[in-house]
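>>> Pasted the sequence and its predicted model underneath.
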Amino acid sequence: MALRVGFYLAPGQPVERVLPLIARAAMRQGQRLLIVAEDADLLGRVGGALWEHAPDDFLANGRADQPHAAHQPVLLSQACRADNGARVAALADGVWRAEAEDFDRVLLFFDEAGRAAAREVWRRFDDRDDVTREFHELEAGKWVRRR
């Protein structure tokens, strides 16, 4: 199984402001999404942003520790485990987890302060033919893929 890892640099923007752009694209493609962060407050901010980002086109979501987690199209969790059957995981706190390699696609969000840690994650896949890496940067409110 091939793994696709996207590195998403959002300088000067909190993840709860930029992650909904990606979540919306995943939903339009019919994909379920797992959003992971150890910090419960961060998960709360991301969850609120998914509801409020575009009120006419809100992104339904729920927490893994609440009833009906398996039915949520976007699941917010402190654990990197997709109880909703998601094959795409967004690591909202910029922390790589070994369990992420069980997904088809992983999105690692980070800011300038997390750049060095993201580089380490990038390097960990240098010798892996089964991993495709992509680097995206937020520019004028849109994600731009860099070479």
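Arrived safely.
>>> For the rest of this, base every contact and every neighbour count on C-alpha atoms.
Will do.
>>> gap between the residue nearest to residue 62 when sequence neighbours are not counted and residue 112?
Closest residue to residue 62 apart from its sequence neighbours, by C-alpha to C-alpha, 6 or more residues apart in numbering: residue 75 at 5.3 Å. Distance, residue 75 to residue 112, using C-alpha to C-alpha, to the nearest Å: 26 Å.
>>> Between the two, which has more neighbouring residues?
residue 75 (28 against 13; other C-alpha atoms under 10 Å).
>>> Put this next to the previous one:
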Amino acid sequence: MQVDFYHLTATPLDRALPQIAAKVVETGARLLIVSARDEQRADLDRLLWTWRPDSFLAHAQAGAGDDALQPVLIASDCTAANAARHIALVDGTWRDDALSFERAFHFFEDDHIRSARDAWRALAGHDGVERRYWKKNDAGRWEQAA
């Protein structure tokens, strides 16, 4: 199980998440996007339709249609009704339920750095969990820092 920590400093979530989601879907995998905040889920729903002028990411909010058919599902909890094996936690809150997925993307901003550090340390004690910390380099590309 791999957990990727993305500290959103130079790149906001609305630019980082669609890139990750597109890469997951391009591999044939499915993604569950989790946020406890209703407004954030609605914003992400709109974003994934318009994030590129020439394309969109097929997706839905949980409960809005046939969840099982969605390559990307936006939900308030870690229930993967679309059978996703990848999960993106986008509200800054780590959830141990994410450990049941093959890969977790934990996005957080500066206001959640303390809880992200706590999650990083706690995951060190879990067998089979590989942790990675990603940050933007001077050229604007994500690079693994830990």
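Right, received. Where do you want to start? Remember, predicted model here, so these are calculated numbers, not experimental data.
>>> What's the match for the residue nearest to residue 62 of structure 1 in structure 2?
Counting by TM-score structural alignment, residue 75 of structure 1 corresponds to residue 73 in structure 2.
>>> Show me what the helix or strand hosting that match is packed up against.
Secondary-structure element containing residue 73 of structure 2, defined by DSSP states H and E: strand 72-75. Other elements packing on strand 72-75 of structure 2 under the criterion 3 or more C-alpha pairs under 8 Å, 6 or more residues apart in numbering; DSSP states H and E are strand 31-34, helix 38-50, strand 60-61.
>>> Next secondary structure element downstream of that strand?
Assigned by DSSP H and E, the successor of strand 72-75 of structure 2 is strand 86-89.
>>> Next, the mean deviation of that next one compared to structure 1.
Comparison of strand 86-89 of structure 2 with structure 1 after fitting gives an average deviation of 0.2 Å (mean C-alpha distance after the TM-score superposition for structure 1).
>>> in structure 1, what residues pair with that strand?
Under TM-score structural alignment, the match for strand 86-89 of structure 2 in structure 1 covers residues 88-91.
>>> now stretch 115-131 of structure 2
The aligned range for stretch 115-131 of structure 2 is 117-133, by TM-score structural alignment.
>>> Quote the end-to-end distance of that stretch.
End-to-end for stretch 117-133 of structure 1, by C-alpha to C-alpha: 15 Å.
>>> Now do the buried residues in that stretch.
Of all the residues in stretch 117-133 of structure 1, those buried under the rule 16 or more other C-alpha atoms under 10 Å are 118, 121-122, 131.
>>> repeat for stretch 84-102 of structure 2
84-94, 98-99, 101.
>>> ok, the residues you listed vs residue 69 of structure 2, which is closest?
Using C-alpha to C-alpha, residue 84 is the member of the buried residues of stretch 84-102 of structure 2 that lies nearest residue 69 of structure 2, at 10.5 Å.
>>> quick one, what contacts the nearest residue to the closest one once chain neighbours are set aside?
Nearest non-adjacent residue to residue 84 of structure 2, counting by C-alpha to C-alpha, 6+ apart: residue 30, 4.5 Å away. With contacts defined as C-alpha atoms under 8 Å, 6 or more residues apart in numbering, residue 30 of structure 2 is in contact with 24, 70-72, 82-86.
>>> rerun at 7 Å
24, 71-72, 84-86 (C-alpha atoms under 7 Å, 6 or more residues apart in numbering).
>>> Next: residue 77 of structure 1.
Going by C-alpha under 7 Å, 6+ apart, the list of residues near residue 77 of structure 1 reads 35-37, 63-64.
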